[in-house]
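Engineer: Sequence and predicted structure, then a few things I'm wondering about:
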Amino acid sequence: MTTDTATATEQVQLTNGLSCNVPADSPLARLLRTQRTWEGPDAKARLGILRRAKSIAIVGASPNPARSSYFVGTYMQQSSDYRVYFVNPRADTILGQKAYPDLASLPEVPDIVDVFRKASDIPQVIDDAIAMGAPTVWVQLGIWNQEAAEYGESKGLTIVMDRCIKIEHARFHGGLHLLGFDTGQITARKTIR
């Protein structure tokens, strides 16, 4: 996106390859600035990530059963063979396991860092993952930070964003009915092996 200050218009590159000029302060310009252009791994690549992984660290895990991170942690503990680590500096234990204050405190480098933090916290989590050598950062459903995704990829990380690891794992392994999410909107009839 380029701005022409003399006429206060912006040239916007659209995802379809076309470009247009719009008034810089218009609602359309603000909307176009928020359009998502980054794409993460496709379904086959996400399946590969989940199959190769042996351990997952859940950053932002909560001991509160009403929180989605608790629900996902429960599923990952009970419905997968992953070694699951919980990261929360304000908790001693979560789901009967020790909670760690940060990624650097974990007993091993996790294959996946699953993130339940606000979008503005994602760059720091990516830096922490890079520092410890974790290969994948998986940012949960509803959380989007395109700049952080692009930054993480530029540093060699695999980034999955705005996807629930529980839903993806269950979808690929035929377990959407386990612990909820049996809405009928996503089918789990055929298991990928």
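Structural biologist: Arrived safely.

Engineer: CA atoms for contacts and neighbours, from now on please.
Structural biologist: Fine.

Engineer: where's Gly48 relative to Met132, distance?
Structural biologist: Note on Gly48: its distance to Met132, by CA to CA, to the nearest Å, is 22 Å.

Engineer: Looking at those two, which is more packed in?
Structural biologist: Met132 (15 against 12; other CA atoms under 10 Å).

Engineer: Any figure for the gap between the more buried one and Leu32?
Structural biologist: Distance, Met132 to Leu32, using CA to CA: 36 Å.

Engineer: So for this structure, the centremost residue is which one?
Structural biologist: Closest residue to the average C-alpha location of the chain: Val139 at 1.3 Å, with CA atoms, centre = their mean.

Engineer: What segments of the chain are strands?
Structural biologist: 2-4, 9-13, 19-23, 55-59, 83-87, 93-94, 97-100, 112-115, 136-139, 158-160 (DSSP state E).

Engineer: Same list, those, but as a markdown table with distance to Trp38 please.
Structural biologist: Shown next, in a markdown table, are these (distance: least, CA to CA, whole Å):
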| stretch | distance to Trp38 |
| --- | --- |
| strand 2-4 | 18 |
| strand 9-13 | 13 |
| strand 19-23 | 17 |
| strand 55-59 | 23 |
| strand 83-87 | 27 |
| strand 93-94 | 34 |
| strand 97-100 | 31 |
| strand 112-115 | 18 |
| strand 136-139 | 14 |
| strand 158-160 | 10 |
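
Engineer: To Glu39, which of those lies closest?
Structural biologist: strand 158-160 (8.7 Å; CA to CA).

Engineer: and that closest one, what other elements does it pack with?
Structural biologist: Contacts defined by 3 or more CA pairs under 8 Å, 6 or more residues apart in numbering; DSSP states H and E place strand 158-160 against strand 136-139, helix 146-154.

Engineer: if you compare these, which one is most tucked away?
Structural biologist: Ranked by mean neighbour count, those are led by strand 136-139 with a mean of 26 (mean count of other CA atoms under 10 Å).

Engineer: Alongside the first one, take a look at this:
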Amino acid sequence: MPLTQADDIARLLNETRTIALVGISDRPDRPSFTVMKTLQDHGYRVLPVNPQIAGEHVHGEFVWASLADIGVPIDLVDIFRNSDAAGAAVDDAIAAGAKAVWMQLAVVDHAAAQRAEAAGLKVVMDRCPAIEIRRLGLSPVEA
């Protein structure tokens, strides 16, 4: 079951330090762009992933082509892809050894969620971490 209880979501966000954001955009009008900045401002290291802009920088971070390319431990993979593409991102998160996957607002893939949970990952679906941080009144994390 994806995490839905406030305490469980708060615990996940408080335990997280490194977030890979799949589907980052370099356009300031896109939600992924503003969510990345919000997460950085809250103290997280956010590693952007988008093969179309790989090698560029967003909010001071190098953009990776894939999760497999990152090469550092990932606590949480935040998925800014449509529901049809979310499953592949979840499978990549499992392969990369992430501890959790977070499917953004309106991103729902129950089969992918089940695969992630079977692999031992925590799952949040159809929510935004930036909204949850504000809603739960979480303090910034320390590196």
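Structural biologist: Nice, thanks for sending it over. All of these numbers come straight from a predicted model, not from anything done at the bench.

Engineer: Relative to Glu61 of the second structure, how far out is the aligned partner of the residue nearest to the centre of the first structure in the second structure?
Structural biologist: Matched to the second structure by TM-score structural alignment, Val139 of the first structure sits across from Met103. The gap separating Met103 of the second structure from Glu61 of the second structure is 21 Å, by CA to CA.

Engineer: how about the aligned residue in the second structure for Arg117 of the first structure, what does it touch?
Structural biologist: Using TM-score structural alignment as the criterion, Arg117 of the first structure maps onto Arg81 of the second structure. Residues in contact with Arg81 of the second structure, defined by CA atoms under 8 Å, 6 or more residues apart in numbering, are 22-23, 104, 107.

Engineer: Once you drop chain neighbours, what's closest to the counterpart of Phe71 of the first structure in the second structure?
Structural biologist: Counting by TM-score structural alignment, Phe71 of the first structure lines up with Thr34 in the second structure. Counting by CA to CA, 6 or more residues apart in numbering, Thr34 of the second structure lies nearest to Pro28, which is 6.8 Å off, once chain neighbours are set aside.

Engineer: Next: Met161 of the first structure.
Structural biologist: Among residues not flanking Met161 of the first structure along the chain, Val139 sits closest, at 4.5 Å (CA to CA, 6+ apart).

Engineer: Over to Asp126 of the second structure?
Structural biologist: Using CA to CA, 6+ apart, the nearest residue to Asp126 of the second structure is Leu105, at 4.1 Å.

Engineer: What's the local residue count around His42 of the second structure?
Structural biologist: Residues near His42 of the second structure, counting by other CA under 10 Å, number 16.

Engineer: Check Thr18 of the second structure too.
Structural biologist: Neighbour tally, Thr18 of the second structure, other CA under 10 Å: 20.

Engineer: So it is in contact with Ile74, correct?
Structural biologist: Yes: look at Thr18 of the second structure against Ile74 with CA atoms under 8 Å: they come within range, at 5.5 Å.

Engineer: Contact partners for the match of Val139 of the first structure?
Structural biologist: So Met103 of the second structure contacts 78-80, 86, 123-128 (CA under 8 Å, 6+ apart).

Engineer: All the helices of the second structure, in order from the start?
Structural biologist: Along the second structure, the stretches classed as helices by DSSP state H are 6-15, 31-41, 67-70, 83-95, 110-118, 129-136.

Engineer: Which stretch of the first structure is the third one matched to in the alignment?
Structural biologist: Which is helix 67-70 of the second structure. By TM-score structural alignment, helix 67-70 of the second structure lines up with residues 103-106 in the first structure.

Engineer: How far off centre is that stretch?
Structural biologist: 19 Å (CA atoms, centre = their mean, to the nearest Å).

Engineer: try stretch 64-82 of the first structure
Structural biologist: Centre-to-centre, stretch 64-82 of the first structure and its host chain are 15 Å apart (CA atoms, centre = their mean).

Engineer: Show me what counts as buried in that stretch.
Structural biologist: Using 16 or more other CA atoms under 10 Å as the test for burial, stretch 64-82 of the first structure gives 69-76, 79, 82.

Engineer: From these, pick the one nearest Ser19 of the first structure.
Structural biologist: Nearest to Ser19 of the first structure among the buried residues of stretch 64-82 of the first structure is Ser69, at 40.3 Å by CA to CA.

Engineer: Touching, that closest one and Ala61? I think so.
Structural biologist: Yes: Ser69 of the first structure is within contact range of Ala61, at 5.1 Å (criterion: CA under 8 Å).

Engineer: Verify the stated contact: Gln146 of the first structure with Gly40.
Structural biologist: No: taking contacts as CA under 8 Å, Gln146 of the first structure lies outside contact range of Gly40: 10.1 Å.
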